[in-house]
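I'd like to go over a predicted model; first the sequence, then the structure.
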Amino acid sequence: MILIFIVLILIVYFTYQKINSTGNWPNVIGTTYHVPFGDVPAMQACLDGHYLLNLNTKLGKPQVYRIWVGPTPVLLLAHPDAVRQFWQQHDETSIERVVHLGWSLLLIMGEGIGFKTYRNRNRINRFFHACFGIKQVKYFETSYEYQIDLVMQRLQSRVIDACDTPLDVSSQFRYLALDAGLDMFLGTKSSRYLSQLHELVDELAVVMLATFNARYVNIPGLRWFIPYTYYLRSKILTLRHKWNNLLRIIMNEYLREDNIEIDADGDSILVRYLRMERIGRKKEITYEELSDTMIEGLLAPSDGIAATVANTLILLALNPEAQIEARERILNRLPPGIEKTVTLTDLDHLDHLDHILLECQRLLPLFVFNVPELTSCKMTLCGVTVPKETMVMYDVQTLNRCEDIWPKPMIFQPERFQLLNEKQRKALHGFGNGRSRRCLGENFVHSLHKLLIARILLAYQLEPVDNERDIDKLSRIRRPFIYVPRVVLKFIPIKN
C-alpha cells in the first residue's frame, strides 16, 4: 500500500511539472497553475468581473501575460500592440476551431456559428447576411420601431406607477433583443409564440449560467461519475427539444403557403431557408446549423443587449453634460415645431449615437474575455514566444483602458470616436475580432440601440440615485459569461 501511495504521489508530481512546463514560455509572467482548474474558480468567484483587470495591475500591467484555464495555459493580450502583432502573424483560415470550453457549452451551441472553422463560419455568415447586412437590416426598421414603441409604453407605465421611485434599468429591457429580432429570424408568424420564446430565453439563461459555473463535470472521465452531469445534460437536451419543436411548428405554418417560392426583400431568415429547401436549390446551410445559430443569435443575446442599453443609460445619467449634448443633437434632426415620434430615418448618419455605443462598450464591456483563438504558428508577441496552437484571449477591460491608446481612459467621451487613428481603430473589438469572428447582429444592435436611446433621451432626464461616480464600484451581477449592471436610475419625464 505504501508503495502504491508513493507511486501515485510521483505520478501526480510529474504530471503537475509537465503541465507547468507547457506554459513556461520565454519571458512570460503570470499566475501559477493550481490543480485542477487553474484560474477558473477565481474568475467564477469574482462577482464584479474585474479579476483579469486586477490581475494585470498586480502583475505590473504587462502587455501580455499567462493564466490557466484548467490545465491549459492561456496567453492574455492586454495591449492593442499585442493584438496587432497577433493578427499580423495569425492565419485564422488554417485553424480548425477546436477550443475546449466544456462539453455542456458545446452541447448548447451544437452546430451554431460560434465555434465553427473559418470556412464553415464564412459559409453560414453568407447565408445569414441575407438579412443581417447593412442594407438588409433596413427592411426591418418598421419592426424595430414597433417593438420600441411597446418598450416605451411599458416604461411610461412603470415610471407613472413608480411615483418618482428609481427603476432597475436592466430589467426593463429583458426581452428586447428577441422581440425586435423575431421578424428577421422567424418572420411575422412567430409573434403568436412570443410567450413560449420568452420561456426559452429564460431556460437558456439558466443552463448557460450552470455551464459557466461548472467545474468537475468538465473533467473528462470523471464527469460520468457525477450525478449533476446527467441533470445538466437533461436540462440542455430538454431546452433543445423544446426549441426544435417550436421551430418546426413555425416552419410548417410557412410551408402551408403557396407563395413561399417568391423572393421578397423583407423575407426572414427562416423563409429564405424554407425556399431553398422547396425549390431544391443546393443547401447553403443544414437545418442543424440554422437551428443552432438561431439559439446563438436570437435566444442567447437577450441579457447582453439589455445590459448594453442599461450600461448606456447609466453612463449618460452619470454624465449629464453628455446627456444634454446627445439630446440636442437628436432634436436638431427633427422638424422644428412639429410633434412627432422619432424614427430611424430621422437618425440616419447621426454618428454621435453610434459613438455613445462604442464608448459604452469600451468603458463597460460585457465580456471580460473573447472567444479564444489558437495560434496558427509559433509566434512572438511583445517579447513572449509561444508555440503553435497556444490558446490566446483578450483581456478586454485592460485593453480598453490603455492610456497610450485612449487618453483619459476613465472619462466618458463619445467624441473620441469622431477621428480615430490607426491604433485606435485596431483596438475596437466590441463586436468581435478577426476577419470572420464578427457578431452577426452588429448592424441590428446599432439600429436598435440608437433608436431606443434616442426615444428615452427625448422623453426622460436620467439621474443616478447615489453619489457614486466610480464605474468600477457600480453594482454588477454575473450572468452567463457576461456581467450586467444592478443599478437603479430616476427617469424624470421631460415636459414639452
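In hand now; what should we look at?

alpha carbons only for contacts and neighbour counts from here, please
Will do.

Show me where this protein has its strands.
64-69, 72-77, 167-168, 373-374, 379-381, 384-386, 391-394, 432-433, 437-438, 460-464, 476-479, 482-485, 488-493 (DSSP state E).

closest to residue 288 out of these?
strand 437-438 (20.0 Å; C-alpha to C-alpha).

right, so of the strands of the chain, which gets closest to residue 332?
Within the strands of the chain, the stretch nearest residue 332 is strand 460-464; the backing value is 17.2 Å (C-alpha to C-alpha).

So which elements touch that closest one?
Using 3 or more C-alpha pairs under 8 Å, 6 or more residues apart in numbering; DSSP states H and E as the contact test, the elements touching strand 460-464 are helix 302-318, strand 488-493.

Of the ones you listed, which is nearest residue 469?
Closest of the helices and strands packed on strand 460-464 to residue 469 is helix 302-318, at 6.7 Å (criterion: C-alpha to C-alpha).

any idea how far the closest residue to residue 444 other than its chain neighbours is from residue 327?
With sequence-adjacent residues excluded and distances taken as C-alpha to C-alpha, 6 or more residues apart in numbering, residue 444 is closest to residue 137, at 6.4 Å. From residue 137 over to residue 327 the distance is 25 Å, taken as C-alpha to C-alpha, to the nearest Å.

re earlier: need the contact list for the residue nearest to residue 444.
For residue 137, the contact set (C-alpha atoms under 8 Å, 6 or more residues apart in numbering) comprises 131, 443, 444.

burial count for the second one?
Summarising burial for residue 443: neighbours were counted as other C-alpha atoms under 10 Å, giving 18.

For it, list the residues it contacts.
Contacts of residue 443 by C-alpha under 8 Å, 6+ apart are 132, 133, 134, 137.

Ok, the first one next?
Contacts were defined as C-alpha under 8 Å, 6+ apart; by that measure residue 131 touches 137, 184, 267, 268, 269.

and if we set it to 6 Å?
For residue 131, the contact set (C-alpha atoms under 6 Å, 6 or more residues apart in numbering) is empty.

Verify the contact between residue 368 and residue 394 for me.
No: using C-alpha atoms under 6 Å, residue 368 is not in contact with residue 394; the gap is 8.0 Å.

here comes the other one, which I'd like you to weigh against the first:
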Amino acid sequence: MMMELAPWASFLAVVLATALVLVVTALYRRNRKSYKLPPGPRAWPVIGNLNLMGPLPHHSLYTLSSRYGPLMSLRFGLVPVVVGSSVDAARSILKTNDLAFIDRPRTAAGKYTAYNNSSMLWSPYDDYWRQARKLWQTELLSTKQLKLYEHARGEEVSAMLRDLHAESSSSSGAAVALSDHLMMASLNVISRMVLGKKYVVKGSSGSSEDTTTAEEFGWMMEELFFLNGAVNIGDVIPWLNWLDPQGYIGRMKRLSKVLDRFLEKVLDEHDERRRRDGEAFVAMDMVDKLLQLADDPNLKVPITRDGVKAFTLWAMTELLKKPEVLTKATEELDRVVGRNRLVAEGDIPNLPYLEAIVKETMRTHPVAPLLTPRQSREDTSVGGYDIPAGTRVLINVMAICLDPSVWDKPMEFRPERFLGSSVDVRGQDLELLPFGSGRRMCPGHTLGLKMVHVTLANLLHGFHWRLPDGVAAEELSMEENFRMNVLRKVPLEAAAEPKLPAHLYVGP
C-alpha cells in the first residue's frame, strides 16, 4: 500500500511546493511596490532574472545596463539585486554610503569554504571583521611586514626566470607554457609569506608528508576561486539547496575537507615550533602572527592568493598583440636597469611606462570584473532610487572600464593614456577599481601590486618574447573563464629567448 501511495505523496509535495513558491513570489512583489526601485527587466516567477545571465555574468550585466541604465534592479531567484555600472553609482555605493552597503550576503561558499563566514571575504560586518581588518592592515600586510619578505619574492621570481631560461634554451625557440611558471612563482611566494616555507613542490611524485604537489595545491585554489564566484542556485532559491542541482555544495564540502586537512597540518607544525621554542619563539610568517594574535590557538585561516597570475598573463597577452608597446617597455627597462642585473622592487618607481602597462591591463582585463557582492544593511537611497535592506549589491567594474564617457577609445589597449595621469588603482579613483574601494577593499592590494610589477618587469627584461610560429596576433584567444576572478580560457604560450648574461638566470 505504501508503495502505491508514494507517487501521490510526491505529486502532492510538488503541488504544495509550487503553490508556496507562487504565494511567496506574490507577497514579495506586493511588498516591493512601495519602493521606487531602479529600472530593470521584468522578473520571472521563482527564477527572477537568472535566465538573462550567461557564462560570463559581467558581460551579461554590461549588456543589460546599456538598456536599463547605470543603476539597475534585478532579481536572482528571490533575492533582490542592484547593479552599479558607472563611476557615480560606484561612488554612491562604495564611498558615500559605504557603511550602508558594507555587509556580505550569507552564501554556501562562505559557510563551507570559509569556516562559516569567518574569512575576511565573507565575514559579516561585526566586531570579528573589524578586528580581522585591523590585523591585516597593521600586522599581516603592513609595509614593514611586506618589506621583510621582499627577499622571498625576489628569490621566487629568480627561480621562475631560471626555469624559463632552462626550458626556452632546451626547446630551440619553441613556445613555453608561461602560465605554469607564473602559477609556481605565485604559489611559492604566497606559501612562504603565509605559511613560512614552500609547501608546494613540482611534479606528481614529489610530495611528502609536509608538502603538496603544484597540481594538488593548484586544484584547491582553482576550486576555491571558482566556487566563491559562482552563483549557487540554493543561495537565491533556498528550498533548492538540499537538491544541490549544480553539484556546487558537494564540491564545496569536498574542498572544505581537503583544505582543512592541509591547514591542520600547517597549524600543527607551527604550534610544535611554538612549544619547542618557548619564550624564545619569534614569529616567522603570517600563521605565526595569527597564532600569536588570536585568542584561540587553533584558529583556521582560509588561504587565498591574489590575482598575480591573471594580471601578468593578460599583460603579456596584450604586449604580444602590440609589439610597439613591448618595444617601449623593454627600452625603458634597458635604460633604467641595464643588461647586467635583474629588476628589483626598488626599480619600479623609476619605470613609469611599465606602471602604465599594468594599469592599462587592469582596466582592459579587470581580474575581478564584478566586485564581491555586498548587501545593504538598511533602506538606502542612491541616485533618487530606493535600495531596500537585504538587497544584494554588485559593482560591474568591467562596465566602468569600458565607459566611453570616462575613457577615450576604451576598447583599445593603450598604456600611454596613463602617462602623466594621476589615476591610481588603490581605491580612490572610482574609474579604476581592480581591488575595490572603501572598507571592504582587498587588503592584499599592496602585495598584489608589488608582485605584478616585479614579475612582469623581469619577464620583459629577461627575455625576448614573440608569438609561437604560425600564430598571428589577431588569432590570439582573448576568451575568459569566469570565477571569483577572471582568467584566460586558453592558457598563454609564447616563445622566449634569453637576452641577459647566463649567470643572472641562476636562481636559488
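Thanks, I have it. Treat the numbers as computed from the prediction; the structure is a model and nothing was measured.

and the helices and strands packed on strand 460-464 of the first structure as a markdown table, adding mean neighbour count and distance to residue 429 of the first structure?
Below are those laid out as a markdown table (neighbours: other C-alpha atoms under 10 Å; distance: least, C-alpha to C-alpha, whole Å):
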| stretch | mean neighbour count | distance to residue 429 of the first structure |
| --- | --- | --- |
| helix 302-318 | 23 | 15 |
| strand 488-493 | 20 | 28 |
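
Map residue 325 of the first structure across to the second structure for me.
In the second structure, the residue paired with residue 325 of the first structure is residue 328, using TM-score structural alignment.

For that match, grab the count of nearby residues.
Residues within reach of residue 328 of the second structure, counting by other C-alpha under 10 Å, total 13.

same thing with residue 136 of the second structure?
16.

so how far is residue 151 of the second structure from it?
21 Å.

Over to residue 47 of the second structure?
51 Å.

Next: residue 80 of the second structure.
Taking C-alpha to C-alpha, one finds residue 80 of the second structure at 47 Å from residue 151 of the second structure.

again with residue 60 of the second structure
Counting by C-alpha to C-alpha, the separation of residue 60 of the second structure from residue 151 of the second structure is 43 Å.

Need the helices and strands packed on strand 460-464 of the first structure in a markdown table (columns: distance to residue 118 of the first structure).
Shown next, in a markdown table, are these (distance: least, C-alpha to C-alpha, whole Å):
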| stretch | distance to residue 118 of the first structure |
| --- | --- |
| helix 302-318 | 25 |
| strand 488-493 | 42 |
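
Out of those, flag the one nearest residue 349 of the first structure.
Checking these against residue 349 of the first structure by C-alpha to C-alpha gives helix 302-318 as the closest, at 19.4 Å.

buried ones in the longest helix anywhere in the first structure?
Scanning the first structure for the longest helix, with DSSP state H as the assignment, gives helix 227-255. Using 16 or more other C-alpha atoms under 10 Å as the test for burial, helix 227-255 of the first structure gives 229, 232-233, 235-236, 239-240, 243-244, 246-247, 250-251, 254.

what about the alignment partner in the first structure of residue 141 of the second structure, neighbour count?
Under the alignment (TM-score structural alignment), residue 141 of the second structure pairs with residue 132 of the first structure. Around residue 132 of the first structure there are 22 other residues, counting by other C-alpha under 10 Å.

What separation is there between residue 132 of the first structure and residue 15 of the first structure?
From residue 132 of the first structure to residue 15 of the first structure the distance is 48 Å (C-alpha to C-alpha).

thinking again about what came up before, what's the distance between the longest helix of the first structure and the middle of its chain?
Relative to the chain's own centre, helix 227-255 of the first structure is displaced by 22 Å; criterion: C-alpha atoms, centre = their mean, to the nearest Å.

Give me the nearest residue to residue 147 of the first structure, chain neighbours excluded.
Leaving out its chain neighbours, the residue that sits closest to residue 147 of the first structure by C-alpha to C-alpha, 6+ apart is residue 180, at 5.8 Å.

ok, how many other residues are close to that neighbour?
By the criterion of other C-alpha under 10 Å, residue 180 of the first structure has 23 neighbours.

roughly how far apart are it and residue 190 of the first structure?
According to C-alpha to C-alpha, residue 180 of the first structure and residue 190 of the first structure sit 12 Å apart.

same thing with residue 393 of the first structure?
37 Å.

same thing with residue 46 of the first structure?
Taking C-alpha to C-alpha as the measure, residue 46 of the first structure falls 39 Å from residue 190 of the first structure.

who's more crowded, those two?
More neighbours surround residue 190 than the other of residue 46 of the first structure and residue 190, with 18 against 14 (other C-alpha under 10 Å).

What number of residues are in the vicinity of the equivalent of residue 153 of the first structure over in the second structure?
In the second structure, the residue matched to residue 153 of the first structure (TM-score structural alignment) is residue 162. A count of nearby residues for residue 162 of the second structure, using other C-alpha under 10 Å, gives 20.

before we move on, what about the one 10 residues further on?
The burial metric for residue 172 of the second structure, expressed as a neighbour count using other C-alpha under 10 Å, is 11.

now do the one 3 residues further on
Burial of residue 175 of the second structure, expressed as a neighbour count using other C-alpha under 10 Å, amounts to 20.

Roughly how far does the closest residue to it other than its chain neighbours sit from residue 177 of the second structure?
The shortest distance from residue 175 of the second structure to any non-neighbouring residue, by C-alpha to C-alpha, 6+ apart, is to residue 495 (4.1 Å). As defined by C-alpha to C-alpha, residue 495 of the second structure lies at a distance of 9 Å from residue 177 of the second structure.

could you pull out the helices for the stretch 301-450 of the second structure?
308-321, 323-336, 352-364, 397-401, 445-462 (DSSP state H, counting those that start in this stretch).

What is the mean deviation of the shortest one from its aligned residues in the first structure?
Relative to the matching residues in the first structure, helix 397-401 of the second structure has an average distance of 1.0 Å after the fit, by mean C-alpha distance after the TM-score superposition for the first structure.

any idea which residue sits dead centre in the first structure?
Centroid-nearest residue in the first structure: residue 304, 5.7 Å away (criterion: C-alpha atoms, centre = their mean).

Residue 47 and residue 151 of the second structure: who's more crowded?
Neighbour count, other C-alpha under 10 Å: between residue 47 of the second structure and residue 151, residue 47 has more, with 16 against 13.
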